[in-house]
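Novice: This is a predicted model, with the sequence first.
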Amino acid sequence: MSEHLFNGFEPVSSKQWKQQIQFELKGADYNETLVWESPEGIKVKPFYHNDEFTPTAPTGTKAANFSICQNIFVFDIEKSISRANDTLKRGAESLRFTIENDKTDVEKLLNGIPLKETTVYINLSFLSIDFVKRIDVFAKQKGTTIYIQLDPIGNLAKEGNWFGGMQKDIDTLNTIAIACSNINFLSVDGSLYQNAGANIVQQIAYTVAHANEYFNSIATINKPIVLQVAVGTNYFFEIAKLRTLRKLFRLIANEYNHTEGCHIIATPSKRNKTLYDYNVNMLRTTTECMSAILGGANAITNLPYDALYHKDNEFGDRIARNQLLVLKHESYFDKVDNPADGAYYIEELTQQMAEKALAIFKDIEANGGFLHQLKDGTIQRKIQESATKEQELFDSGKEVLLGTNKYPNKNDRMSGELELYPFVKKDPRKTLITPIIEKRLAEQIEQERLNGEDKNGC
């Protein structure tokens, strides 16, 4: 019966749909009324039809196998080991340790966790050949996969300085590439561009151009490069962003005979998170994690709802982790590998993003490359232009953050809750370039509200 269910219905072409829509509009212009343009210049139609769709190659991602990752800042080794094992028991599947001191007993740290069942990422805030070699020896002895997140160019972009100087940092990476064959040692922090206000196409182009500088500078890259990505709230656009990023990375990497691909770690954006009505942050991070999964991220580290103003705490971490557990095991996001493949809207977004991001990438390369444009301030200026446009939309109420610039709770008080400073920190120092500064949309309005609390003695 089901085979003949729709036999009585004639197929409807996209042309017929448009004619019917035009009729319903009663003379209003179709393009002006229903086709809208994103900040990236992407035109979004009211519907997509298979007679206008050109099939593309499958993405080949393993969305069903995405890993729930827990961030752990390492200060006290014993406490870090205890926290790591506790989070693994509570549902985490991989761990990302942030280490700021090359005196850290990394072997003791790694020996304290079940490595056979756990993927480990180690984010280093310094550049040390000897420290990385120690991890490489450990990985060989244990036969385990470890991703080291080293990104000197990312440090330059964010802090304004290299770790030890351009040539020294590049030489160090080349030495590590030759001496350390048992670990993945290279990372690109694309989350910086999103959190600073770059639009989606810029984020893709800058991340790929950033990676291209490593291809140009490092003689041997025979492991996947880790791409760290921040995911915003534009649901379908963010799905397409990750797909496009993987597609363009593959295109560029093939030019260098790099066949290992990229490994994407996604985390929700900080840019749209708020201090007031902070529980709404959970809704934002849920949709952002969904976009990351459907876009094909390898690992996802959720952002706790109170991360802006609270230090790391068990409750915030547990809620963030449970959001991913619900998505994976109760919403069945672990059942399909390439769920976005063949979706006309997402495929069209992916294609438009790829074309526009590739054009920006080519322009960067034609004008001296990513590092050159960082040094002359072009990248910073372009990001600031996009950030300013988005800030104007927020300030005018056209871009809405519920509980902040729309339906705020005037009785909400936060001045007594701040364990962390939630705004841009001013740290005057000598830098080689102007750093790219991360800034949230709600900062100014939140500062005004906090000042009002202080004046009222609340």
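Specialist: In hand now; what should we look at?

Novice: all contacts plus neighbour counts: C-alpha atoms, from now on.
Specialist: OK.

Novice: where along the stretch 101-250 of the chain do the strands fall?
Specialist: For the stretch 101-250 of the chain, strands defined by DSSP state E, counting those that start in this stretch occupy the ranges 119-124, 146-150, 184-189, 225-231.

Novice: Show me the one of these that comes nearest K455.
Specialist: Of all these, strand 225-231 sits nearest to K455, with 36.1 Å by CA to CA.

Novice: That closest one packs against which elements?
Specialist: The criterion is 3 or more CA pairs under 8 Å, 6 or more residues apart in numbering; DSSP states H and E, and the helices and strands that strand 225-231 contacts are strand 184-189, helix 191-196, strand 262-268, helix 280-295.

Novice: what's the closest of the strands of the stretch 101-250 of the chain to T378?
Specialist: The closest approach between T378 and any of the strands of the stretch 101-250 of the chain, judged by CA to CA, belongs to strand 184-189 at 18.4 Å.

Novice: what's the closest one in contact with?
Specialist: Contacts of strand 184-189 from elsewhere in the structure, counted by CA atoms under 8 Å, 6 or more residues apart in numbering, are 145-151, 154, 176-177, 207, 210-211, 223-229.

Novice: between that strand and strand 225-231, how many degrees?
Specialist: Going by axes from the mean of the first three to the mean of the last three CA atoms, to 10 degrees, strand 184-189 is angled at 30 degrees with respect to strand 225-231.

Novice: tell me which residues of strand 184-189 are tucked away?
Specialist: Within strand 184-189, the residues that count as buried by 16 or more other CA atoms under 10 Å are 184-189.

Novice: just stretch 446-458 next, same as before
Specialist: Buried residues in stretch 446-458, defined by neighbour count with 16+ other CA under 10 Å: 446, 449-450, 453.

Novice: Put together TSV for those residues, with distance to R321 and secondary structure on each row.
Specialist: Output for the buried residues of stretch 446-458, formatted as TSV (distance: CA to CA, whole Å; DSSP: H, G, I helix; E, B strand; the rest coil):
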residue	distance to R321	secondary structure
E446	27	helix
R449	31	helix
L450	30	helix
E453	33	helix
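
Novice: Could you export these as CSV, including distance to Y344?
Specialist: Compiled in CSV, these are given as follows (distance: CA to CA, whole Å):
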residue, distance to Y344
E446, 40
R449, 44
L450, 46
E453, 49
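
Novice: For K362, state which of the residues you listed is nearest.
Specialist: For those, the residue nearest K362 by CA to CA is E446; the value is 39.4 Å.

Novice: Residues in contact with the longest helix anywhere in the chain: which ones?
Specialist: The longest helix of the chain (DSSP state H) is helix 344-366. When contacts are defined by CA under 8 Å, 6+ apart, helix 344-366 is touched by residues 42, 47-50, 53, 56, 201-202, 204-206, 208-209, 236-237, 239-241, 243-245, 247-248, 340-341, 370, 373.

Novice: mind listing what's buried in it?
Specialist: Neighbour counts using 16+ other CA under 10 Å place 344-354, 356-358, 360-361, 364-365 of helix 344-366 among the buried residues.

Novice: And here is the other one:
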Amino acid sequence: MSDISTMKNVTFPAPSFAEWKQEVEKSLKGKPFEKLYSTTYENITIQPIYTRHDVEKLAYIEQYPGFANYIRGTRPNGYIKEPWKVSQEISASSPTEWNEIVKHDLEKGQTEIHIVLERLGFPVTSLDDIEAMFSGISLDTYSLRVDAGAQSLSFLALFAAYLQQRQIPFNTVRGTIGMDPIGALAETGKLSPSVAALYDVMADVTKWAQEHMPNVKTVIVRGEPYHNGGANAVQELAFAFATAVEYIRACLERGVAVDAIAPRIQFSFSVGSNFFMEIAKLRAARLIWSNIVKAFGGSESSQKIAMHARTSYFTKTVYDPYVNMLRAAAEAFAATVGGTDSLHVSPFDEAIGPADEFSRRIARNTQLILLEEAHIANVIDPAGGSYYVETLTAQVAEEAWKLFQQIEARGGIVQALADGFVQEQVEAVARQRKKNVETRKEKIVGTNFYANLAEAPVEKTNISNEHQRSSSVINKEHAAALQAGFANQQWIETAVDMALRRATAREIEAALKTEEASIHVKPITQWRLAEPFERLRKASEAYLKKYGSRPAVHLINIGNIPNYKARADFITGFFEAGGMAVEKSEGVHSAEEAVSEAINANGTHYVICGSDESYTDIVPAIAKAFKQAKPNVKLYVAGKQPADIEQTFIEAGVDGFIHIGSNCYEMIVSFMKEMGVALNE
């Protein structure tokens, strides 16, 4: 026997692609090789194998991390010296509760304080609120990420006033306090004040931050409004970069240099369930941004993208929510392999309501496990060199660039939104996703596949922001002073000065409003993949509560267990996806026996389950006897049949066929309507 050193030197001959293909074709047993190719929502063809030949023509394949174009990362050492920031979004019902939660979570491993004002759970209206929120929190130790929505002036003014009162130097604060008016426009369909006024504020805040808060970014570009509308990876990138270009141009027109604005933009992308596509998306984002800033004349340093990621809200479910832990873990893994600078991992109950201590801990620890136990940070660009990922990165970048150019040709992202072009693009992909979920080509475990009707639901009380501005009375003196300062184009200085004089956020926002017309566009509908089936489940539960039982489908199983089990299991899972009960039966061997059992069952909808061979004689006999005994019931057959056999069965009285190609959602809706189940579609 060879010793270990000899074994280490033994090599195996590398098979050629032709040899590999020959072996694969043998295993396919007559099926076409082309069956191994697939097409993504981005309309990119995925090959069954990638080789060196696929990457030979790629321009950036030999680059190193931290060097120009930055496709492999903006830092030469990746995460080794500084890992990504654990940036879990935190909400609460009051400033005091928020302060307690932040302190607790920072102690438990969170490394960035993360606020989304629209989802915070309480209004930040005054300096008192800021004081309660940040009391006892070391702002020079932790970075801050504030997603302020359409405009950040009111929050930034209150925050700056708080720092000034506490004599905390502005330059010790680092992170992002950013505004994204176009993202808000896409999400809500409206903006007030006007886009031009918001650009004035953006430019002024950026100039001020450059001098006073040099370590704080002032603009956020969010891809989430598009992702959560159903957009694919290419669309999310293209629309985000079109937005960023709009912001750069607006700031250049207002006297802000490209090297001042570009480094103050942070991108925020959702990370969905297509693992390799999401890795490629983040890598492509670095390449595209580098080219854009270079085109504006920006320096190499300005070409480095700042990128936050959040695991997808779009993929999360209300039912069987603990599966969301697995979804979020895979998405977080993709985000870190892709090289995000900071990350929010969705708590498993995000789709249900505000996170509690347990769901926050699991989400936070998902990141810590990737960091401390999976050692993701110990490898620089772990996806680099993969023939598949490198090819996919180049394809995503190329397609995103083409779509970005289309938007530019239409006059930019705002005009493209006003024309409905962006909405049409997103809706086209959303329809495709919805159809694939409804037909169960896209599987959502616990929702349209393997639904668990015995599961106890996770109950939550939603936090509402409806009261956010209603309780605040506007001080006329404050409003007049703010309007006078804003009229002189002194946005941030006026707002900070008035915040120190106890002006409120509402007063600052009211003073921002101008006589210029606000803009209205068709909003991009925000939804989740699981919602169609969740609506059916809720309808079934309401029916159960009202009548004491779920709407039910009855099976007529033919023959012995091996003869019907596969199709009976399929039909059971099919209808349980809508929360319906599936009443099973022992195998029957004659039409008389089947009808007798059906009469005793007293159902309204029946499905015959068996093998194709067993169907030939018994199905027509069951159908004819059934329609005589119970003419108003519906009778279906499990499994796709040849057209001539289907026609024979239909003539005998069969109402339809249920098989793997059926639209599960539409079929359940049809059954429920016939049963009198109230649907809120």
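Specialist: Sure thing, it's come through. Computed from a predicted model, the values in this text were never measured in an experiment.

Novice: circling back: in helices, which of the contacts of helix 344-366 of structure 1 fall?
Specialist: Using DSSP H, 201-202, 204-206, 208-209, 236-237, 239-241, 243-245, 247-248, 370, 373 are the members of the contacts of helix 344-366 of structure 1 that sit in helices.

Novice: ok, of those, which come out buried?
Specialist: By neighbour count, with 16+ other CA under 10 Å, those hold 201-202, 204-206, 208-209, 236-237, 239-241, 243-245, 247-248, 370, 373 as buried.

Novice: if we can go back for a sec, can I get the helices and strands packed on strand 225-231 of structure 1 in JSON lines with distance to S396 of structure 1?
Specialist: Supplementary listing: those in JSON lines, determined by distance: least, CA to CA, whole Å:
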{"stretch": "strand 184-189", "distance to S396 of structure 1": "31"}
{"stretch": "helix 191-196", "distance to S396 of structure 1": "20"}
{"stretch": "strand 262-268", "distance to S396 of structure 1": "24"}
{"stretch": "helix 280-295", "distance to S396 of structure 1": "20"}
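
Novice: Quick one: closest of those to I218 of structure 1.
Specialist: Across those, the minimum distance to I218 of structure 1, taken as CA to CA, is reached by strand 184-189, at 10.2 Å.

Novice: now that closest one, how far from the centre of its chain.
Specialist: Averaging C-alpha positions (CA atoms, centre = their mean, to the nearest Å) puts strand 184-189 of structure 1 14 Å from its chain's average.

Novice: relative to strand 262-268, how tilted is that strand?
Specialist: In this structure, strand 184-189 of structure 1 runs at an angle of 40 degrees to strand 262-268, with the same axes, to 10 degrees as the basis.

Novice: and strand 184-189 of structure 1, which stretch of structure 2?
Specialist: Counting by TM-score structural alignment, strand 184-189 of structure 1 lines up with residues 217-222 of structure 2.

Novice: mean deviation of that stretch from structure 1?
Specialist: Comparison of stretch 217-222 of structure 2 with structure 1 after fitting gives an average deviation of 0.6 Å (mean CA distance after the TM-score superposition for structure 1).

Novice: Return the residues in contact with Y313 of structure 2.
Specialist: With contacts defined as CA under 8 Å, 6+ apart, the neighbours of Y313 of structure 2 are 228, 270, 346, 350-351, 528.

Novice: Pick the one among those closest to E19 of structure 2.
Specialist: Here the nearest of the contacts of Y313 of structure 2 to E19 of structure 2, counting by CA to CA, is S270; it sits at 39.9 Å.

Novice: what about N71 of structure 1, which helix or strand?
Specialist: For N71 of structure 1, the enclosing helix or strand under DSSP states H and E is strand 67-73.

Novice: Show me what H520 of structure 2 lines up with in structure 1.
Specialist: Superposed on structure 1 with TM-score structural alignment, H520 of structure 2 falls opposite L432.

Novice: Sorry, slip of the keys, the one I care about is L417 of structure 2.
Specialist: Taking TM-score structural alignment as the criterion, the aligned counterpart of L417 of structure 2 in structure 1 is L374.

Novice: Just list the residues touching its match, thanks.
Specialist: 157, 380, 433.

Novice: that older thread, would you mind giving me the ChimeraX syntax to select the buried ones in the contacts of Y313 of structure 2?
Specialist: To isolate in ChimeraX the members of these that are buried, counting by 16+ other CA under 10 Å, one can use:
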select :228,270,346,350,351,528
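
Novice: what's the closest of the contacts of Y313 of structure 2 to K545 of structure 2?
Specialist: If you rank the contacts of Y313 of structure 2 by distance to K545 of structure 2 using CA to CA, A351 comes first, at 23.0 Å.

Novice: Please tell me how far that closest one sits from L139 of structure 2.
Specialist: When distances are taken as CA to CA, to the nearest Å, A351 of structure 2 and L139 of structure 2 turn out to be 31 Å apart.

Novice: Can you tell me the closest non-neighbouring residue to N279 of structure 1?
Specialist: Y305 (6.4 Å; CA to CA, 6 or more residues apart in numbering).

Novice: any idea what the one you found aligns with in structure 2?
Specialist: With the correspondence set by TM-score structural alignment, Y305 of structure 1 lines up against F348 in structure 2.

Novice: measure its match to Q405 of structure 2 for me?
Specialist: Distance of F348 of structure 2 to Q405 of structure 2, computed by CA to CA: 38 Å.

Novice: Now A240 of structure 1. Nearest residue, chain neighbours left out?
Specialist: Spatial nearest neighbour of A240 of structure 1, excluding adjacent residues (CA to CA, 6+ apart): T350 at 4.9 Å.

Novice: returning to that earlier point: state the helix or strand in which the residue nearest to N279 of structure 1 lies.
Specialist: When secondary structure is defined by DSSP H and E, Y305 of structure 1 falls outside every helix and strand.

Novice: what about it, neighbour count?
Specialist: The burial metric for Y305 of structure 1, expressed as a neighbour count using other CA atoms under 10 Å, is 23.

Novice: Run through the residues that contact it.
Specialist: Taking CA under 8 Å, 6+ apart, one finds 278-282, 285, 316, 320 in contact with Y305 of structure 1.

Novice: Please apply the same query to I77 of structure 1.
Specialist: When contacts are counted by CA under 8 Å, 6+ apart, I77 of structure 1 is found next to 104-105, 108-109.

Novice: Please consider this matter closed, and thank you.
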